[in-house]
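Visitor: The amino acid sequence is not available; the structure is as follows:
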């Protein structure tokens, strides 16, 4: 995606085509959505590739006509200057990114500052420290990070790809997070001894489990909580 974006910037500089407002809105809008959620890249990439092909064809067609006329030679000289400016801006933007700082300066970037403030870093570190294993119940919103950085021995209940979950499992998930009367029974049915929730959104579920008497808080910070069953199921 980064390479495609770079090529598109360069092509936009040299293309003889008029860049339409709709093109800018599509690329910027979908690009912003892709920065917010990586899954949106699949929507941005085809649009970017389409416009890159259009601009590439226009540039190639212009080159075939030759650049011998005085006006075109002058445009080429100015184009060269703008190329240097474009490359310079791209280099600056790269240098201030976390990976750029690490490559250029050997500087290790604070991971906590590179991710969202609601990322359950502390909760995951706690799971690793306590060597939690087996099936857990977790907020869907935390599932992707748990899969990425959580202990390999745990089984995540749900993540953002809810369309891949069996209908029954998704129904049970909703019943638990919506405080259904059989929530504790469902947790026992799945053999859950550990619950990881996002806060403050799941405060009510956390309080209900605490008040139930079968659960205790093992870890808690401003964005997540880990609850442990007092008498683990075997």
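Guide: Sure, I can see it. Being a predicted model, the structure only gives us computed values, none of them experimental.
Visitor: use CA for all of it now, contacts and neighbours both
Guide: OK.
Visitor: for the lengthiest helix in the chain, packing partners?
Guide: Looking across the chain with DSSP state H, the single longest helix is helix 70-95. If contacts are counted by 3 or more C-alpha pairs under 8 Å, 6 or more residues apart in numbering; DSSP states H and E, helix 70-95 sits against helix 2-14, helix 98-105.
Visitor: got TSV for those helices, with distance to residue 161 and mean neighbour count too?
Guide: TSV is the format used below for the helices and strands packed on helix 70-95 (distance: least, C-alpha to C-alpha, whole Å; neighbours: other C-alpha atoms under 10 Å):
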stretch	distance to residue 161	mean neighbour count
helix 2-14	24	15
helix 98-105	28	14
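Visitor: second one coming, line it up with the first:
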């Protein structure tokens, strides 16, 4: 029987945790459904969706579709196997990304224990950013780029960038990683590609060939990034999204807070890395320092970048832990029954993972109740159904977080107020959204100005508005559940 050591079991368990966690995540109402709808429309029309189709406040406004290829993949997966296949493939992709990260750490540290531990740490830091959304495809591209740099196999990186730029705006991180590695090679000290199994080892001497190769890779990657429908305009679009998202109060663009799970874990991990560096006295190269500063500043500015910080810092954690712990000793030859126990435990974990897949988890008593759902409990399924049943065309004021699901669920006669692609909307629209949602004194006048004749309001996000609407003689409730309330205008709302 092939010996299955405890170290290999740790590796298996870490990757099993990644897969099991992601595959059990219910689909939230925020992003996936909107991109799925775009993919469905693109498949039907044979054209990339490059203007808004769902909100009457932005009807026809053009935009650069950064993730059109991801939308096409979502549409294919949904048509082939529904949301079950979509969720399963997403979990496989995320697990492959962390497997690549584990391989990088193992190569740098020469220690499977360290590789498993660092990978699990990165997984924990990423846990709140692993939902099914276009950012997920960036995770695998990020890990693949990191892996290729660590192996000094530069030639596939421009090909990755050419795909990445059509899937998600985080392609710029691939360019940044190559650029940092190139800058590091100028001093003769390389970061990822300079690692070996010796703690703190750095490669010197042969930097000139790698300097040239990295520069060529960077240049080709920049050219490859232009292979998208917008060409060079993609950079202006990426730069504009962050500013617009901040202006319109999307919380994932806010700085991390120690009071939130993601922020707390980030600051703990940052402190751990600094303590390890201080205790180990390991001198960082120029590129290592640049990498630390680049990703740390990103994470400090916006909590959605904590996932990139965790993955980007994995090589540094590997070097620091290996510097303190030393190389791994071969495991002792234990009794054969111990290997059998390891195989048996791995088999039990594997069976649980199979039972947790979307096709089986709904009837699996071992899966927690909330994880048995295919769709998250905060998705307004019944509320959207009530809206869909309202007669005639409608102009609907909705909760921003529900916009994507409503775009997917409602027909073209029923237009919503807003959705998560906030950069599509004029700033005045998002300002009015906040005023109305918070029950401003002019809330009804603003609704009349937009000729809104139906409302779908969240009992959490719009709790201040709901009592005001209930007291108004101009609205009546058509449906209510634990998530929210649907209102219909008693007569058409006309602009004053």
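Guide: Everything's here; your move. All of these numbers come straight from a predicted model, not from anything done at the bench.
Visitor: on that earlier part again, now do the longest helix of structure 1 against helix 2-14, angle only.
Guide: 150 degrees (axes from the mean of the first three to the mean of the last three C-alpha atoms, to 10 degrees).
Visitor: Just give the nearest non-adjacent residue to residue 475 of structure 2, would you?
Guide: residue 489 (4.6 Å; C-alpha to C-alpha, 6 or more residues apart in numbering).
Visitor: After alignment, which residue of structure 1 pairs with the one you found?
Guide: Superposed on structure 1 with TM-score structural alignment, residue 489 of structure 2 falls opposite residue 229.
Visitor: which residues in structure 1 form strands?
Guide: 134-138, 154-155, 194-198, 215-220, 224-229 (DSSP state E).
Visitor: Residue 205 of structure 1 against residue 183, yeah?
Guide: No: with contacts counted by C-alpha atoms under 8 Å, residue 205 of structure 1 stays clear of residue 183, the gap being 9.4 Å.
Visitor: which one of the two has more residues nearby?
Guide: More crowded of residue 205 of structure 1 and residue 183, by other C-alpha atoms under 10 Å: residue 183, with 20 against 17.
Visitor: Residue 103 of structure 2 touches residue 113, doesn't it?
Guide: No: using C-alpha under 8 Å, residue 103 of structure 2 makes no contact with residue 113, being 12.0 Å away.
Visitor: quick revisit: what's the burial count for the match of residue 489 of structure 2?
Guide: So residue 229 of structure 1, with other C-alpha under 10 Å, has 18 neighbours.
Visitor: give the contact list for it.
Guide: Residue 229 of structure 1 makes contact with 193, 194, 214, 215, 216 under the criterion C-alpha atoms under 8 Å, 6 or more residues apart in numbering.
Visitor: Quick check: the aligned residue for the fourth one in structure 2?
Guide: Aligned by TM-score structural alignment, residue 215 of structure 1 pairs with residue 475 of structure 2.
Visitor: about what we covered before: which one of the contacts of residue 229 of structure 1 is nearest to residue 100 of structure 1?
Guide: The nearest member of the contacts of residue 229 of structure 1 to residue 100 of structure 1, counting by C-alpha to C-alpha, is residue 194 at 38.3 Å.
Visitor: OK, contacts around that closest one?
Guide: Counting by C-alpha under 8 Å, 6+ apart, residue 194 of structure 1 makes contact with 132, 135, 136, 137, 226, 227, 228, 229.
Visitor: Under the alignment, what does it map to in structure 2?
Guide: For residue 194 of structure 1, the residue aligned by TM-score structural alignment is residue 454.
Visitor: What distance do you get for that match to residue 416 of structure 2?
Guide: Plainly put, residue 454 of structure 2 is 9 Å away from residue 416 of structure 2 if you go by C-alpha to C-alpha, to the nearest Å.
Visitor: what's the answer for residue 487 of structure 2, then?
Guide: Distance from residue 487 of structure 2 to residue 416 of structure 2, by C-alpha to C-alpha: 14 Å.
Visitor: center of structure 2, which residue is that?
Guide: In structure 2, the centroid-proximal residue (C-alpha atoms, centre = their mean) is residue 135; its distance is 3.7 Å.
Visitor: where's that one relative to residue 446 of structure 2, distance?
Guide: Distance of residue 135 of structure 2 to residue 446 of structure 2, given as C-alpha to C-alpha: 35 Å.
Visitor: same deal with residue 133 of structure 2?
Guide: Applying C-alpha to C-alpha to residue 133 of structure 2 and residue 446 of structure 2 gives a distance of 32 Å.
Visitor: Which of the two has more residues huddled nearby?
Guide: Between residue 133 of structure 2 and residue 446, counted using other C-alpha under 10 Å, the more crowded position is residue 133 (23 against 18).
Visitor: thought the more buried one was touching residue 32?
Guide: Yes: Residue 133 of structure 2 is within contact range of residue 32, at 5.2 Å (criterion: C-alpha under 8 Å).
Visitor: Now find how far off-centre stretch 82-90 of structure 1 is within its chain.
Guide: 28 Å (C-alpha atoms, centre = their mean, to the nearest Å).
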